[in-house]
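J.: A predicted structure for the sequence below; I have some questions about it.
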Amino acid sequence: MENGTHYRTCHLCEAMCGIAIEVQDGHIQSIKGDVDDPLSQGYICPKATALQDLHEDPDRLRKPVRRTADGWQEMDWDEALDLVAEKLHRVRKEHGRNSVGAYLGNPNVHNHGALIAGMPFLKALGTQNRFSATSNDQLPHMLASLEMFGHQILFPIPDIDRTDLFICIGANPMASNGSLMSVPDFRGRIKSLKARGGKLVVIDPRRTETAKIADEFHFIRPGTDALLMMAMVHTLFEEKLVDLGHAEKWTKDVDLIRLASLGFRPEAVSDHTGLAAEDIRNLARQLANTRKAALYSRMGTSTQAFGGLATWLAYVLNILTGKLDTTGGVMFTQPAIDMVALGAVGGQKGHFGRRFSRVKKLPEFGGEFPSSTMADEMLTPGEGQIRAFVTVAGNPVLSSPNGSRLDEAFSNLDFMVSVDYFLNETTRHADVILPPTAGLERSHYDLIFSMFAVRNTAKYSPALYDAGEDSRHDWQIMLELAHRLEKLNAGGRLPLRMEAGWRAFKQIGPDPILDLMLRSGPYGADIGPARGLVQPAIDLVMDILPQNHPVRGLAKLSPLNRHWQDLPKGLSIKALSQLPNGVDLGALRPCMPGRLFTPDQKVNLAPRRYLADLDRLHELLAQPATMDLLLIGRRHVRSNNSWMHNSQRLVKGKERCTLIISPKDAARSGLQAGDSAEVSSATGKIVLPVEITDDIMPGVVSVPHGWGHDRTGIGQSVAEAHAGASINDIISDEQVDPLAGTSVLNGQSVNVKVWRADRQRKRA
């Protein structure tokens, strides 16, 4: 590795911040923001500086290990891979293909190699018992995109750099840097919004970091966002504020939305939501009357009992007020590698409810069952019971509901393997751990988050460090396992052509595939003068072939498509390697209705599954407003996933794993500053320090996500020293949104009291 400055993209969250890493004699001297990065323009958050800690972490596993009676024992790679493949194959042969389960954590979507290799790996596993972080996170957004726009990852992104009103419901981009909205330097962008006369409005059960810089803030009771938004829809129709703009030509079923909203007057929902009726009306008026405006919702609205409805209604509100596909509203990106269009060409636009889980009968989405039923499928005997399990870059014991039950489930498996470089709360149950290289030891391109960015950019970063001969990238691990499994499934030997294909795939790796996608995408090859000869053929293909024909899809995606003729051209890995700061591909731009993938190329404003689920919302409205104490999670800018807690610079300082509670509820529970509280539910109980503040709505308490490093047998010394408590130990896995199957992580009822040890100390 050469001395000097190396430019990369930080891969620790969705923001894709550009970083400049100063290296001297093989050691990182500093990590700073890259001022020439076209998206982040020099901004970084504290997580980026911890990349060095994660790379140098002495707790990080670097060779395969297996569990023995005397502890963990290192193995060589071929021995480990052979053992894992044989064990998985044996379980599948004895108990059927669905006796193996698989869970993929969210770090996989920050890793183009893992994404590319993941598909053949899952195919070789052959199981329908697949799970991921999706159902604990963004599933309602994916379902709404599939139902309304025809593709599960076609998300409307706020055009925040040109909007004049940004309404943020159940999201905290000051801490997250955006989610399904890659937006580095949110604070700076809001300063610019205000400087041009714009306004930020935040609605949340907690006065978050984002709320504290807002021009207008409203508390809302957890789980009632769908009531609020339906009352806003009601106001739009009642006050004749509906105006779809140019979207009216390609949007259907507006009248069905009007009829659906009739029973949700602002006065009717006020007690449940905690917002005054006039405040609800004013929110609708502001959205309608501000030409450049965007309404954005995220985790707080997604992961609740009405997450599916709330997410759909956020889209509906933007559409009814003419904000879809308009400058300053919500728009679709045009990334250099268009995974939306590529998936559609292969017939992979998404699907929902094709089959249902064995125990709880929950619907699959995109081939995955909800994570809240993982433990059921492992612990419930019968045909199809999961007896072996694979985790890849995930820690569901801390990230999924009822972590204690997952502990029990994983500990009772016949075999478990984890692709992970930490011995954590989940991988401690594995029989074999296969550690991949760390982020700085592999090349990087943001396949996924480029599709969600507030500006179109592209950036490729080669590996900063040589991984070494005795290391394996995660894509290599998955391909090696897939190859072995396919051979075992075929009786020990593959046909020569198939064997040659596997060897070639493993030899070239993901980067040549990435290069091909760049070259064949909208910003790809530029044939210059030859365009005049080729263009008529492309136009003919677009005109004569059916809308859903795969060849037409490839032609549409091609850089030769006339639609892309004004975009920059010539992108490839070689070209991007010569532009280490990345390349700016321009602001978001209108692209409808050509971007739609619905059969009739219209926005389906009122999918029938959402209309049917409104019965539940009416039932909620008919009941008295709850008096229960409701639990919500929270995010901190220094923390994204549980594995970041093993960086000293990320966990140092004031304790962050605390119970946030209002003065009113603290007094009712007998809590004082300095106390520890016992927070309990029917699922379990945890103990953590108390933080009493007016920044949270009375009737609501908050515990952060990702902590709970006090379990035995983990190998993360820094995390153990800052253990905290896991919110998922008190969240029931029985509570899911029946519409989407999403885990209810926000809005479950809890009890709070002074921890008994504190009581005894005070008496003494």
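T.: Ah, there it is. Numbering: from 1, shown residues only.
J.: contacts, neighbours, all on C-alpha from now
T.: Fine.
J.: so who does Asn402 touch?
T.: Thr683, Asn728, Asp729, Ile730, Ile731, Ser732, Asp733 (C-alpha atoms under 8 Å, 6 or more residues apart in numbering).
J.: likewise for Asn172?
T.: Gly178, Thr208, Glu209, Thr210, Ala211, Arg635.
J.: secondary structure and distance to Pro580 added to those, as a markdown table?
T.: Below are these laid out as a markdown table (DSSP: H, G, I helix; E, B strand; the rest coil; distance: C-alpha to C-alpha, whole Å):
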| residue | secondary structure | distance to Pro580 |
| --- | --- | --- |
| Gly178 | coil | 24 |
| Thr208 | coil | 35 |
| Glu209 | coil | 33 |
| Thr210 | coil | 32 |
| Ala211 | helix | 36 |
| Arg635 | coil | 31 |
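J.: got another, please set it beside the one above:
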Amino acid sequence: MEQRYSYCRNCAANCGMVFEVEDNRIVSARSDRANIVSEGYVCIKGTMAVDLHKGAEDRLTHCLKRAEDGSYHPIDKYQAVDEIAAKLRAILDRHGPRALGSFFGTTSYSDCVGKPFLKSLMNELGAPATFSSMTVDQSSKWVTAARLGHWACGKPLYTQTDVILLAGLNPLVSHSGYPNTPIPGINIHHHFKEAKKRGIKFIVIDPRRTEAAPYADIFIQPKPGYDAAIFAALLREIFRHGWEDRAFADRYTVNLDALRASVEPFTAERVAKAAGVGAEQIIAAAELLGTARKPGTGTGTGLNMAAFSNTAEHLCEAMTALIGGYLRAGDSIPNPGILVPRSEVELIYPPHRSWEKEPKCASDPRFGKLMGEFPASIFPDEVLHGGDKAVRALFVTGSNPAMTLGEPEVTLAALRELELLVTFDPRPDSETARLSHYVIAPTLMFERSEVTTFTEWLFHFPFVQYAQQIVEPPPQTMGEDEFFWLLAKRLGVQLELKNIPFGADIAMLPPGLKIDMETMPSRDSLIAWLVSSSPVSFEELKRSPHGVVRTIEKTIRAPEQDDGNRLDLCPSDVVEEIAAVDAFVAGEGRPARAFLLTSRRIVESFNSSFQGNVLTRRRHGTNRLNMHPDDMAMLRIGAEEGVCIESDDGAIIGYVRPDATMKPGVVSMAHCWGTVTRADPLGLRGGHTGSLVSLHKQVQSINRMPRQSGIPVDIAPLGLTLWEARAREEMDA
């Protein structure tokens, strides 16, 4: 039996793992205690990934082709590539490159070769219709970087801070962490405890008393959708007391006075009354932040998927800039970078409004590209508008758009309208796979070698790791790298490998490695090229199964001259958005329905992944509606009782779970559950919250973000329990 080392790639935490392998079979897997980043931590999803390799969730080990009658049959993987290439060539010849789209998701982000090959193919063909899961949940961060600008030196690690604010973020479940928040997303319980030992003060803002709330010195529990108003009130208090860093503002920002004037109506008392919190909490939080030596801030999907998300994110980042929440001259850089070095000089990447330039979305030219991508929510319209530039072929990798997008009747119509839908999915029963013309059985994470090119910037010190291939993949599976190389060869396209940082537009990056299109290079040779310009050689990486740490001590310094770049604290469109938030606080557009439904993460699944795992089903059974006991008493609803959840745009069924951590009047469910392609009259597969979401109403400007959290709903009893519903389904069967 051989011991091998790798890391989990379900999310960006990349927790180290140790495997016992015999006869090309994973015998056991556990956390790697010698991995200096994860320190022996791995969450349950790492184990579930191993289960998937062993055949759980009906893991697909051969490619499928849909027949005329809708049934699926195995197809040789190379025959599948041949047929797909021929069909795609015909589509491109008839309609041009705008006819091709790609939609990639979280589980493909870490593929250091496959995802760059797909992006290279799209770029070389001149096909702009790229979509991803980033614009499903947290694209307001991209909008903010594009409107405000971006401080290149980054934010402090928690060890450099004395106050931390977390808003709409539950990193103890999501593993979202540094540098978007001061706390690393790896072994996160340890870092929270260490932060408290250091005396760091926490401010947590969330409609639910999350797992992070017990660490809070100030816990603010507002109604969903009031984040922007709360940040405006915090800014007003900071301005009122003169806590802003005026020297930084004068040197590095513009439109400070416009921001000050825009937030003036947001008194703590007025906002607190509307949001259902105490004014004294807002005032105390502003004082902690405004008087901190080095504050740190972080936001998550709770804020980014709710109403006024772009405005809330912008106000939070503007506040962070003004209260000294950035790494400045004299501060040490926690992770200066090994593969991609960080700036050592105070530097601003100025605002860049890419959506105002070509190419624009064909279905609605008000929208364009953001970090090289079109907004995900506009994908159905890009198919269905019927014009010359309609998307007619789509590659889906590491994603499940049938479930991740809202308004399923429109999303399904778009997926069914496609002339060619090719999905990479190990789960043949996924909703998107069930609609595809071809389902490519992908090699899985532990069946390929990897290097942390994508996640290097997320580590809290200089670290890079190579993951060896743990087991050989089944012979009829295919990696995205091999597939897109073969496809490009058949189409006569020259691929170019680039190290693509998260959020980077491949067309804007420097030239990369021209790929041999006669004989496919080995994956390890391509990984060797990706690290070739770094101080760590590929040979050293292979000799270091727990990863390589470099001691790189760098301190930020002031620039020698002023380049003229500034952070725009309050451009004109943000002024207009803040005015809309003001009107909302005053009562305009407030929902008339009784409850607000928020999105909720659970540790056993990641978006739509692992919902079919036996452990997830045993622990949850279905997608529960979490409700405060007082609300249950008011509606005379008991635990496990079925309810109808109705929004302005649809209705679903849920089964109630008492949850005293919820704010009364607020309920929560996990997203990406349920089914949109099969009958489920009693909602036993789990209510699909996307059915409550419109892709056309209540959407944000620029990123077209729908309101996917804080959805106004009414709730009514069904008159049967979960157990009775299961018994009825069995009897009907």
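T.: Arrived safely, thanks for sending. As the structure is a computational prediction, the values presented were derived from the model and not from experiment.
J.: TM between them?
T.: Once superposed, chain against chain, the TM-score is 0.86 (TM-score structural alignment, normalised by the length of structure 2); 691 aligned residues with a C-alpha RMSD of 3.5 Å.
J.: any chance of the contacts of Asn172 of structure 1 in CSV, plus distance to Thr301 of structure 1 and neighbour count?
T.: Shown next, in CSV, are those (distance: C-alpha to C-alpha, whole Å; neighbours: other C-alpha atoms under 10 Å):
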residue, distance to Thr301 of structure 1, neighbour count
Gly178, 14, 22
Thr208, 15, 24
Glu209, 17, 17
Thr210, 16, 24
Ala211, 16, 24
Arg635, 14, 22
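J.: and the longest strand for structure 2?
T.: strand 711-721 (DSSP state E).
J.: what segments of the stretch 1-150 of structure 2 are strands?
T.: 2-7, 16-22, 25-31, 63-66, 72-75, 100-104, 129-132, 150-151 (DSSP state E, counting those that start in this stretch).
J.: Leu720 of structure 2 is nearest to which of those?
T.: strand 72-75 (36.6 Å; C-alpha to C-alpha).
J.: in that closest one, what counts as buried?
T.: Of the residues in strand 72-75 of structure 2, Tyr72, Ile75 count as buried by neighbour count, 16 or more other C-alpha atoms under 10 Å.
J.: how close does that strand sit to structure 1?
T.: Superposed on structure 1, strand 72-75 of structure 2 shows a mean distance of 1.7 Å to its aligned residues (mean C-alpha distance after the TM-score superposition for structure 1).
J.: ok, back up a step: and the contacts of Asn172 of structure 1, which is closest to Thr163 of structure 1?
T.: Gly178 (15.8 Å).
J.: give me every residue that touches the equivalent of the closest one over in structure 2.
T.: Counting by TM-score structural alignment, Gly178 of structure 1 corresponds to Ser176 in structure 2. Contact analysis of Ser176 of structure 2 by C-alpha under 8 Å, 6+ apart lists Ala12, Ala13, Leu169, Asn170, Pro184, Gly185, Gly300.
J.: so which of those belong to strands?
T.: Per DSSP E, these never map to strands.
J.: tell me, what residue is most central in structure 2?
T.: Met134 (4.8 Å; C-alpha atoms, centre = their mean).
J.: now the strands: where do they sit in the stretch 601-750 of structure 1?
T.: 603-604, 629-632, 659-661, 676-680, 685-692, 700-702, 748-754.
J.: how about the ones you listed in JSON lines, adding distance to Gly713 of structure 1?
T.: Putting the strands of the stretch 601-750 of structure 1 into JSON lines (distance: least, C-alpha to C-alpha, whole Å) gives the following:
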{"stretch": "strand 603-604", "distance to Gly713 of structure 1": "50"}
{"stretch": "strand 629-632", "distance to Gly713 of structure 1": "29"}
{"stretch": "strand 659-661", "distance to Gly713 of structure 1": "26"}
{"stretch": "strand 676-680", "distance to Gly713 of structure 1": "24"}
{"stretch": "strand 685-692", "distance to Gly713 of structure 1": "19"}
{"stretch": "strand 700-702", "distance to Gly713 of structure 1": "28"}
{"stretch": "strand 748-754", "distance to Gly713 of structure 1": "29"}
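J.: got JSON lines for those, with distance to Ile433 of structure 1 and mean neighbour count too?
T.: Formatted as JSON lines, the strands of the stretch 601-750 of structure 1 follow (distance: least, C-alpha to C-alpha, whole Å; neighbours: other C-alpha atoms under 10 Å):
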{"stretch": "strand 603-604", "distance to Ile433 of structure 1": "45", "mean neighbour count": "24"}
{"stretch": "strand 629-632", "distance to Ile433 of structure 1": "33", "mean neighbour count": "22"}
{"stretch": "strand 659-661", "distance to Ile433 of structure 1": "34", "mean neighbour count": "25"}
{"stretch": "strand 676-680", "distance to Ile433 of structure 1": "33", "mean neighbour count": "21"}
{"stretch": "strand 685-692", "distance to Ile433 of structure 1": "29", "mean neighbour count": "20"}
{"stretch": "strand 700-702", "distance to Ile433 of structure 1": "34", "mean neighbour count": "24"}
{"stretch": "strand 748-754", "distance to Ile433 of structure 1": "34", "mean neighbour count": "20"}
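J.: for Glu278 of structure 1, find the nearest of those strands.
T.: Per C-alpha to C-alpha, nearest to Glu278 of structure 1 of the strands of the stretch 601-750 of structure 1: strand 700-702, 23.2 Å.
J.: quick one on the thing from earlier: average distance between the longest strand of structure 2 and structure 1?
T.: Relative to structure 1, strand 711-721 of structure 2 is 2.4 Å off (mean C-alpha distance after the TM-score superposition for structure 1).
J.: that strand versus strand 641-646: what angle between them?
T.: 150 degrees (axes from the mean of the first three to the mean of the last three C-alpha atoms, to 10 degrees).
J.: chain center to strand 711-721 of structure 2: distance?
T.: When C-alpha coordinates are averaged (C-alpha atoms, centre = their mean, to the nearest Å), strand 711-721 of structure 2 and its chain have centres 29 Å apart.
J.: ok, now stretch 292-299 of structure 2?
T.: Here stretch 292-299 of structure 2 is found 22 Å from its chain centre; the criterion is C-alpha atoms, centre = their mean.
J.: could you do stretch 469-485 of structure 2 as well?
T.: Using C-alpha atoms, centre = their mean, the offset of stretch 469-485 of structure 2 from its chain centre is 25 Å.
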